[in-house]
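1. The sequence and its predicted three-dimensional model are supplied below.
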Amino acid sequence: MTREQAILHATEAYDSGALQDTLARRIAYPTESEVAAQAPTQHAYLTLELVPRLSALGFSCEVHPNPAGVDLPILVARRIEAAELPTVLMYGHGDVVRGNAAKWESGRDPWRLTVEGDRWYGRGTADNKGQHSINLEALSRVIAVRGGALGFNTIWLIETGEEAGSPGLAAFCKTHRNLLAADVFIASDGPRLNAARPTLFMGSRGAVNFELKVRARERGYHSGNWGGLLSNPAIRLTHAISSLVDANGRIVVPGLRPPPIPAAVALALADLEVGGGEDDPDINAWWGEPGLTSPEKVFGWNSLDVLTFGAGDPAKPVNAIPPEAVAWCQLRFVVGTDWRALQEHVVEHLHHGGFDDVEVRIGMQAGATRLSPDTPWVRWAATSLERTTGKRPALLPNLGGSLPNDIFADQLGLPTLWVPHSYPACAQHAPNEHLLGSVAREGLAIMAGLFWDLGAQGAALLEQTCSQSTAYA
């Protein structure tokens, strides 16, 4: 059998409707990790849906409790052909964000796969059930074509808490480092650069959410009787935020800004174009760090955004000075940013600006990672993608969004390769989330080619990488 036959066998999963049937069954599990009552569904998705499929492919499977004390189980499936063969660690997450069924259009149900032309609607189609289903299906087809011998070892790690911030994942990987030992990490999540261009990204921007609060007094006071005498927390907080980031989106606080973009990263980003798709928003060229291109702003630089802002009751305003104002902000950052000291940087900056009444509290946080495009694993994967599709893939040193990639790259010490099967306008996390059928079919081909090449070339590639460092800042 040949590489071409493996790819044809993989795309047959799309043409025959097998992938659609599989995804429809998986979408029907409402695995909302933000809803504690859905914990039994998380277990069912792993034990009833994934374990039987993986076991049939020769994987030994074990569902582990989450070490964070939350009922978000973690599945590890191992298929070891020979100790001397290269080992790939694969990842996916079975949980999804809330369905928000009432907000979906045209009577669509987030828990029922609905196919309309090239769009496959349903919660989890893009993030992440569709993507790990494509990878698992492609892997099964290559196993069949190669007569059961892949030529490499495979470990699957499926968590059910990614949309809740991956609680317990870092601790689990630390405890089970030997169980997860591998030579390379390959997974699929996030979007392509655009729907038409295959993409390979090797890291992700980090993220820190932080709360800013001004609490001036215990209750509100009539604005007619006290206006002009009592400080307004909303006005104070507005000016505090504007001291962090200017009116054009440029970050002002030195400690929240990244180092200059490395030359190798700038070279890779010069080949990219952001936006321009059918459902993509119009880019505000004037927004963000001046002097940078759009790809440099989203893949090579930091951004600071306000996620929520509240004071009083927006739905029912009254004539009163509110007692407090609260905003949640977020810093998306690249490698080299002093993000662990974010609270100190913000507090000091606000102090110098006269905003000692602003309280700062850190929320969710994840580190940034980046892998050079000029490494053996990246060159190998890019060559495989181009050979399969006939298209030069977009190479992103890091994704603009955030993933728990720091666990795999820094904690487990693996070169990380992400091959996304979604696109930027997929409505991820929103109503009407969808996967493009055309991208799914191409994704099956890409992954079949990648798995075939890993079996044929992995051992030689592993020898080559042993003498070369892969990470850089």
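-> That came through, no problem.
2. Please make it C-alpha for all contacts and neighbour counts, starting now.
-> Will do.
3. which SS class is residue 6?
-> helix (DSSP: H, G, I helix; E, B strand; the rest coil).
4. Check the contact between it and residue 449; I expect there is one.
-> Yes: Residue 6 is within contact range of residue 449, at 7.4 Å (criterion: CA atoms under 8 Å).
5. quick one: furthest residue from the center of this structure?
-> Relative to the centre of the chain, and counting by CA atoms, centre = their mean, the farthest-placed residue is residue 225 at 50.3 Å.
6. can you give me how far the strand or helix carrying residue 235 is from the chain middle?
-> Assigned by DSSP states H and E, residue 235 belongs to helix 233-244. In this view, helix 233-244 has its centroid 30 Å away from the chain centroid, taken as CA atoms, centre = their mean, to the nearest Å.
7. Put this next to the first one:
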Amino acid sequence: MSRRAAIDRATNYLDSGVFRALLSRLVAIQSESQNAECKEQNADYLDCLQRMLEELGFECRLLTAADARFLYAERIESRELLTVLGYGHGDVVRGLDGCWTGGMSPWILAEADGRWYGRGTADNKGQHAINITSLRAVLETRGRLGFNAKFLIEMGEEIDSPGLRELCTMHGDLFRADLFVASDGPRLSEHRPTIFLGSRGCITFDISITAREGAHHSGNWGGLLSDPAVQLAHVLATIVSSTGRILIPAWVPTELPESVRRVLSDCDVDGGPDGPTIDPEWGEPQLSPAEQVYGWSSFDVLAMKCGNPEAPVNAIPPSAWARCQLRFVVGVDPDDILPALRHHLSRHGFDMVTVTPSPDDGLFLATRLDPDDPWVRWAEASIARTTQKIPAILPNLGGSLPNDIFANILKLRTLWVPHAHPGCRQHATDEHLPIALAREALGIMAGLYWDFGEKKTLPPAPRDFLPAGETAVEPTHGYELRSICRDVDW
């Protein structure tokens, strides 16, 4: 009975084909949350997960909130032990059947070039399958977990998690835990283990100008009638500079915390061979690419329309519209984002502009666990011990997740250990999971879960958050992070 044996057992599940068979079964369930015709498949997915967890001694129940169904599972070994809440989502975006390379089906797991292809392999079926398989390895090796485990699986993350907030508000006592540990999103890079501590917030909104009822001939009326498209272009130019710098002070933090700068100092943003080339002059000056994505806010125009782009005519259009998005970090007041925009536009003489929240997207709040929190250091050291690599610590994911529900409503420290990579093509055709990454991830999670059961190595007082600015207590590890990884070359 040893930590090494648990890790080996977890990776042997992959080498023996057991994990592939499990992932193939999950991918085959067409659980598209954007497709109203897939409700039965979503129920089948929860049933499949329930049977998996019950085989590991979990007690399971189905919960409902806002007409959405959730699977809750718990294995309580002792009230005196650490309690860890896990999470995953079994829903996927549309499969885009018929568009995958080489005639692959999104619902049939396929292997090529050292990768497993299929919808959900990266987002999120493969990720929570890795975690559950690693739990199994620890349980079978130790004979018990050595900690209490809880799991929450939803089927609506891809449509903004309907019901999740209400569920966690109603059942806060049920989800009570010392720590939240889950897997979603990409690593910093394919070959570097990563921990992220929260997520950027996100708000999507529309900017529109309606000048009059209909279009008018540009020859007869050009120069006499205002052009909403020209006005909209000037509006956007007051919001963001020609190099992408945000010009509304309320939309950016007043400063980048030193703890954030420190953990990002060795993080290089690299999407791999499938990723785009970074534009070095874009964004906030003096910030590194990692600081831009993980420490700062970003503004983008997602779509614009004026007139009839498919068939332009010689007429001054009556209106112009743009859908815009702000991704923001801790330190930006979400309640002030749209009011600050309206005040900004009024100050620049654009009172004709209408600003409305997008009807299609909800608001995600920004969250970030302090990188100096002792649990961050503990998890960093556990992963380093398993992989002999220094994991990247990201203060928050560049994208958005419902992390504020776990951090703000359930009041939990949140640690995310992702098992995908930036080039995984989630939400697109040819979504995939590199097999070598899956193997390493199984070992990482088996090591983490094993260490949760080693009570003497855990940081003290797990339910008490450190006040901002206090020095974290050093956990008592049997190993030293930097000495393990001093020869690692990124």
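-> Right, received. Where do you want to start? Model, not experiment: these values are computed from the prediction.
8. rewinding a little: look at residue 6 and residue 449 of structure 1 and report which has more neighbours.
-> residue 449 (29 against 24; other CA atoms under 10 Å).
9. what range in structure 1 does stretch 184-202 of structure 2 sit on?
-> Alignment of stretch 184-202 of structure 2 against structure 1: residues 189-207, by TM-score structural alignment.
10. Just the endpoints, please. Distance across that stretch?
-> Using CA to CA, to the nearest Å, one end of stretch 189-207 of structure 1 lies 17 Å from the other.
11. Which part of structure 2 matches stretch 123-137 of structure 1?
-> Under the criterion TM-score structural alignment, stretch 123-137 of structure 1 matches residues 119-133.
12. Skipping adjacent residues, who's closest to the residue positioned nearest the centre of structure 1 in space?
-> Structure 1 has residue 403 as the residue nearest its centroid, 3.9 Å off, counting by CA atoms, centre = their mean. Spatial nearest neighbour of residue 403 of structure 1, excluding adjacent residues (CA to CA, 6 or more residues apart in numbering): residue 204 at 6.3 Å.
13. Could you report the neighbour count for that neighbour?
-> 30.
14. From residue 2 of structure 1, how far out is the counterpart of residue 350 of structure 2 in structure 1?
-> Using TM-score structural alignment, the partner of residue 350 of structure 2 in structure 1 is residue 355. Using CA to CA, residue 355 of structure 1 is found at 67 Å from residue 2 of structure 1.
15. between these two, who's got more neighbours?
-> Of the pair residue 355 of structure 1 and residue 2, residue 355 is the one with more neighbours under other CA under 10 Å, namely 18 against 10.
16. Give me the residues contacting stretch 445-465 of structure 2.
-> 3-4, 6-7, 10, 81-82, 130-131, 134-135, 137-138, 145-147, 178-179, 374-375, 378-379, 382-383, 386, 412-413, 473-478 (CA atoms under 8 Å, 6 or more residues apart in numbering).
17. returning to what we had before: how about the helix holding residue 235 of structure 1, aligned to which bit of structure 2?
-> The alignment of helix 233-244 of structure 1 onto structure 2 (TM-score structural alignment) spans residues 228-239.
18. before we move on, the earlier item: tell me how many other residues surround the closest residue to the match of residue 350 of structure 2 other than its chain neighbours.
-> Computed as CA to CA, 6+ apart, the closest residue to residue 355 of structure 1 that is not its neighbour in sequence is residue 240, at 6.5 Å. Applying other CA under 10 Å, we find 21 other residues in the vicinity of residue 240 of structure 1.
19. what about the equivalent of residue 85 of structure 2 over in structure 1, neighbour count?
-> Residue correspondence to structure 1 (TM-score structural alignment): residue 85 of structure 2 is matched to residue 89. Using other CA under 10 Å, residue 89 of structure 1 has 22 other residues around it.
20. Have a look at how far, on average, whatever helix or strand residue 89 of structure 1 lives in is from structure 2.
-> Element membership of residue 89 of structure 1, judged by DSSP H and E, is strand 87-93. Comparison of strand 87-93 of structure 1 with structure 2 after fitting gives an average deviation of 0.4 Å (mean CA distance after the TM-score superposition for structure 1).
21. to the chain's geometric centre, what's the distance from that strand?
-> For strand 87-93 of structure 1, the distance to the chain centre is 14 Å (CA atoms, centre = their mean).
22. Which strands and helices lie in contact with that strand?
-> On a contact count with 3 or more CA pairs under 8 Å, 6 or more residues apart in numbering; DSSP states H and E, strand 87-93 of structure 1 meets helix 129-145, strand 153-159, strand 184-187.
23. elements contacting the helix or strand that comes right after that strand?
-> Using DSSP H and E, the helix or strand that directly follows strand 87-93 of structure 1 along the chain is strand 114-116. Contact analysis of strand 114-116 of structure 1 by 3+ CA pairs under 8 Å, 6+ apart lists strand 119-121 as its packing neighbours.
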